[in-house]
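Q: Got a predicted structure plus its sequence, pasted below:
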Amino acid sequence: MNVLAIALFGILTAFVVLQIFYILAFVSSMNLPSPKTIQDELLPKAAVILSLRGADPFLAACVRALLYQNYPQYNLHIVVDSQEDPAWNIVNKTIQQAQATHVQVNPLIARHNTCSLKGSALVQAIKALDDSYQVVAFIDADVIAHPTWLRELVIPLMDERIGATTGNRWYITQSGQWGSLVRYLWNTVAVVFMCTQQAPWGGSIAMRLSVLRQSGLLEKWTQSISVDAPILGALQAMGLNVKFVPTVMMPNREECNLARCLRFITRQLLSTRLYNPQWLLIVAQVFTSTLAVVLTIVLLLIALSKGNIGTALGIAGGFASYILAIAVQLVFVEQVVRRVIRARGESTTPFSALMMAKTLVAIPLTQLVYAVTVVSAILTQKVEWRGISYQIKGPWNIRLIEYQPYELSRQPIDTNISL
């Protein structure tokens, strides 16, 4: 038993060390110098595209933020799934209150049955743009853009070696729900990995319109379940890079229960399975580390049941050291991200003692959830997103099973709950 326990601690230590390298690379990218300022007249005309199905918890704030960007020439293009959608009235009311004229709101008309509704919405909006636009930015409705968001995404695109600029989502949980904590922890690992691998996030990204058209992404989006996953490969084929912009790490303050969290992570991992060439490596890492965690817990229970107190204390101490090592890494990354968020004047709520205690418990729980959702993503042949089911036969073989407008009854009663 002692030999097996030592082997398991060796595996867990190796994963902690591996994670340290990822974190150091992430922190290095977060500490890059701010891009140089550019005079307004040199900034290209931009289109910001927001696709909607359902009314996200902070939708009105999202739209207001996009209407007041510190950018000289831009128009906001909003595509709502249908005029029956609860988002339709919220969007139009927000625009009327702002008396904004640089915005267009259209229902989704060019709906494809071979891709996600978001993909259809983005393709419809892009095809409607004339040649006066040079840059296109995309944003998700769970993001509230700070005033310089668009400017910060566009300026690095002045370097023609860069095909896309991107930030990422950072969950800030306040309720301490288990689903919110697990999603936060899982996303932290995902963000660190994505940033070090130059993987773009479609919820906050900008590209030159010419690159977008030449890359073949519009065609790919009409055959894909994911919008952001195909971007990196398409740009690499053109000899272009994706640049991570640390100042556009976007806080998300929505909450979710454990069931919604499981569905969310499964959808994210399904996209990874379909489009990420490193999928098998990810699976191997997840299962190896999870098996080590599970076997460590099993050994601890066996030692306790046999009255081997010394062995049990050794195993418990080693496992506690692993959890604390992960927690220290988490605190380090959290502080780096919060510094960026606070620099924009946005608030961040400190963790309470209870929240910190629950987070320690949530670390091994997240490990188990990760393994379960990887299995789910491997087995998934049909996925549901906001009331629409898609049949998945392959990366480029997607079928929207049946369309129906988003139902108001699907809106959570709690206005802070993610859709």
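A: That came through fine.
Q: going forward, measure contacts between C-alpha atoms and count neighbours the same way
A: OK.
Q: Leaving out the residues flanking it, which one is nearest to residue 149?
A: residue 248 (6.4 Å; C-alpha to C-alpha, 6 or more residues apart in numbering).
Q: buried residues in stretch 359-373?
A: Across stretch 359-373, burial judged by 16 or more other C-alpha atoms under 10 Å covers 359, 362-373.
Q: now swap in stretch 59-75 and tell me
A: For stretch 59-75, by 16+ other C-alpha under 10 Å, it's 59-67, 69-71, 74-75.
Q: check which helix or strand covers the most centrally placed residue in the chain.
A: Residue closest to the mean C-alpha point of the chain, counted by C-alpha atoms, centre = their mean, is residue 169 at 4.8 Å. Secondary structure from DSSP states H and E places residue 169 in strand 162-171.
Q: same for the next helix or strand after that strand, what does it pack against?
A: Once the chain leaves strand 162-171, the next helix or strand it forms, by DSSP H and E, is helix 178-196. Other elements packing on helix 178-196 under the criterion 3 or more C-alpha pairs under 8 Å, 6 or more residues apart in numbering; DSSP states H and E are helix 2-30, strand 162-171, helix 258-275, helix 353-379.
Q: want to compare, so here's the second one:
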Amino acid sequence: MISIAAIYSIALLLWSIANWGFAWFFAARIVRPGIGNHRLHENQPFAPKASVLLSLRGCDPFLEQTLRGLLEQSYPDFEVIVVVDNRCDPAWDVAMQVKSERDAQDRIRIVELLNPLPTCSLKCSSLVQATSQISSTSQVVVLVDADVVPHANWLRGVVQPLSDPKVGVVTGNQWFDPRRRDTGSVLRSLWNSGALVATAINANPWAGTCAIRTADLLSSGLVDDWKTSVVDDGPIKAAMTRLGLRVHFDPNLIMVNRDQCTTAFVGRYVTRMLTWSRVYEPTFAGTVVHAAALALFTAGWLLFLIAAICWGDWPAAALLTSSMLIANGCMFLSWRTVRVAVGEAVATRGDSLHRMSWSEAAQVFALLPVCQLTHVFCTIKAIWVRQVNWRGITYRLHSQRRVEMVAYRPYVDNQQVPSEANLSV
């Protein structure tokens, strides 16, 4: 038994070291060079007129800060088109209030979503409507989510890389850094850290912060793709590939999200994110392989440990236990490597991640195995999901280009759907 335990322990450690290798690659080959390139080009005078598109359904926790941040941009020439679900939506009043108090230059246009399409999500319907209303002189379209709080140079940062004619899309991502360290919020942050690495390596767009030339947006067929899509960023990469353009991931556009969530919400959130990945990303096959390997390692470890205990082989049991603790330590090191790199990226704009205490480090160490098991279960679920509820609306997913909104219901207040509906989704 001891020889089997030794072989299994070595395999487990090699798996953990490989995961750390991806984290190191993200930090050393993507984030730090990206920070250097940003500093090199930050003073380039590339600032065409931009149209920022924001879709709202319900009040996100930081919506007011998001709108204020958009109005406080250092960018010279831009407009903000806000499409709200309906005039009774509480987001309408928030947007109107911010506009009346802060919009001295009349940059924001607030419009109601008209005739939502039954063949796509409400968010995609909003973007289709917004693109038809952008200024004729606008050269860049920028997508932003309601849970993104932009700093003063955010718009400059997302537009500037488009000065390279080979770049079709500029994108960032988000890092969850919750103010309260409750279990659900930390668990989501841990899972998202792994998703962030995979997204950056595979150059998959994130519509929370995303810039596209207006001409490319219109000529690529992306607007038509949105008309049959459940998620806004899913079809972007394929649309730009049709034009021979690439996706540029800029680590300086990693946005810090300090929102909270419950443990119950995490399962729904992760399943939905993995469902979007299944529908739109060819790399989902790799996600399935990764989840299967995690499941096999976990099941094998548990099986061997029980067998060693039942047979009274305490050296083998001790070896298996210590190898799992060491492997978990390697996973903690991987997460820490990514976190430090993200901290360096956000520090370039004067932002920061909270200082982690020893008790928080212990919490992360304890939750890492839970996070991995959550990933396994949610991946299995995402493979079979054909219906998703998103902000109170149910969508049937027949195929990548066939989505059915079961029934539209105007958003009235944040209590008409579960209280978590407006968390960062």
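A: Cool, got the structure. These figures come from a predicted structure and were not determined experimentally.
Q: what's the counterpart of the residue nearest to the centre of the first structure in the second structure?
A: Structural correspondence for residue 169 of the first structure with respect to the second structure (TM-score structural alignment): residue 174.
Q: Its match - nearest residue in space that isn't next to it in sequence?
A: residue 255 (4.6 Å).
Q: Please give me every residue in contact with that neighbour.
A: Residues counted as contacts of residue 255 of the second structure (C-alpha atoms under 8 Å, 6 or more residues apart in numbering) are 148-150, 172-175, 346.
Q: same thing with residue 230 of the second structure?
A: Residue 230 of the second structure neighbours (C-alpha under 8 Å, 6+ apart): 120-121, 124, 395, 397, 403.
Q: Could you do residue 165 of the first structure as well?
A: 153-154, 156-157, 200, 205-207, 242-245.
Q: Which members of these are positioned in strands?
A: Within these, residues falling in strands by DSSP state E are 205-207, 242-245.
Q: Separate out the buried members of those.
A: Looking at those with 16+ other C-alpha under 10 Å, the buried ones turn out to be 205-207, 242-245.
Q: Which of those sits closest to residue 303 of the first structure?
A: The shortest approach to residue 303 of the first structure among these belongs to residue 244, at 47.4 Å (C-alpha to C-alpha).
Q: Just tell me what that closest one corresponds to in the second structure.
A: Match for residue 244 of the first structure (TM-score structural alignment): residue 249.
Q: now the helices for the stretch 51-200 of the second structure?
A: Using DSSP state H, counting those that start in this stretch, the helices found in the stretch 51-200 of the second structure span residues 63-71, 90-102, 122-131, 154-159, 183-202.
Q: Rebuild these as JSON lines, extending it with distance to residue 352 of the second structure.
A: JSON lines is the format used below for the helices of the stretch 51-200 of the second structure (distance: least, C-alpha to C-alpha, whole Å):
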{"stretch": "helix 63-71", "distance to residue 352 of the second structure": "17"}
{"stretch": "helix 90-102", "distance to residue 352 of the second structure": "26"}
{"stretch": "helix 122-131", "distance to residue 352 of the second structure": "30"}
{"stretch": "helix 154-159", "distance to residue 352 of the second structure": "15"}
{"stretch": "helix 183-202", "distance to residue 352 of the second structure": "15"}
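Q: mind checking which of these is nearest residue 281 of the second structure?
A: helix 183-202 (9.6 Å).
Q: Contacts for that closest one next, please.
A: 22-23, 26, 30, 173-178, 205, 249, 259-266, 270, 283, 335, 338-339, 364, 367-368, 370-372, 375.
Q: how does it look with 6 Å?
A: 176, 260-263, 266 (C-alpha atoms under 6 Å, 6 or more residues apart in numbering).
Q: which non-adjacent residue is nearest residue 27 of the second structure?
A: residue 341 (5.3 Å).
Q: Map that neighbour across to the first structure for me.
A: Aligned partner of residue 341 of the second structure by TM-score structural alignment: residue 336.
Q: Please, which helix or strand holds its match?
A: Using DSSP H and E, residue 336 of the first structure falls in helix 309-343.
Q: ok, now residue 389 of the second structure?
A: Counting by DSSP H and E, residue 389 of the second structure is part of strand 387-390.
Q: how far apart are the helix or strand following that strand and its match in the first structure?
A: As assigned by DSSP H and E, the chain's next helix or strand after strand 387-390 of the second structure is strand 393-399. Superposing on the first structure and averaging over aligned pairs (mean C-alpha distance after the TM-score superposition for the first structure), strand 393-399 of the second structure comes out at 0.7 Å.
Q: what's the matching range in the first structure for strand 393-399 of the second structure?
A: With TM-score structural alignment as the criterion, strand 393-399 of the second structure aligns to 388-394.
Q: from the middle of its chain, how far away would that stretch be?
A: Chain-centre distance of stretch 388-394 of the first structure: 21 Å, with C-alpha atoms, centre = their mean, to the nearest Å.
Q: ok, back up a step: what I need now is the contacts of helix 183-202 of the second structure written out in a markdown table, including neighbour count and distance to residue 413 of the second structure for each item.
A: As requested, the contacts of helix 183-202 of the second structure are exported to a markdown table (neighbours: other C-alpha atoms under 10 Å; distance: C-alpha to C-alpha, whole Å):
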| residue | neighbour count | distance to residue 413 of the second structure |
| --- | --- | --- |
| 176 | 22 | 26 |
| 260 | 22 | 20 |
| 261 | 20 | 19 |
| 262 | 16 | 20 |
| 263 | 14 | 23 |
| 266 | 22 | 23 |
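Q: Dump these to a markdown table, plus distance to residue 167 of the second structure.
A: Shown next, in a markdown table, are these (distance: C-alpha to C-alpha, whole Å):
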| residue | distance to residue 167 of the second structure |
| --- | --- |
| 176 | 27 |
| 260 | 34 |
| 261 | 35 |
| 262 | 38 |
| 263 | 39 |
| 266 | 34 |
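Q: looking at the helices and strands packed on helix 178-196 of the first structure, which is buried most?
A: Stretch with highest mean neighbour count among these: strand 162-171 (a mean of 24; mean count of other C-alpha atoms under 10 Å).
Q: mean deviation of that strand from the second structure?
A: Mean for strand 162-171 of the first structure is 0.5 Å (mean C-alpha distance after the TM-score superposition for the first structure).
Q: what angle sits between that strand and helix 178-196?
A: 160 degrees (axes from the mean of the first three to the mean of the last three C-alpha atoms, to 10 degrees).
Q: Also compute the angle for strand 162-171 of the first structure relative to strand 204-208, please.
A: Using the same axes, to 10 degrees: strand 162-171 of the first structure against strand 204-208 is 170 degrees.
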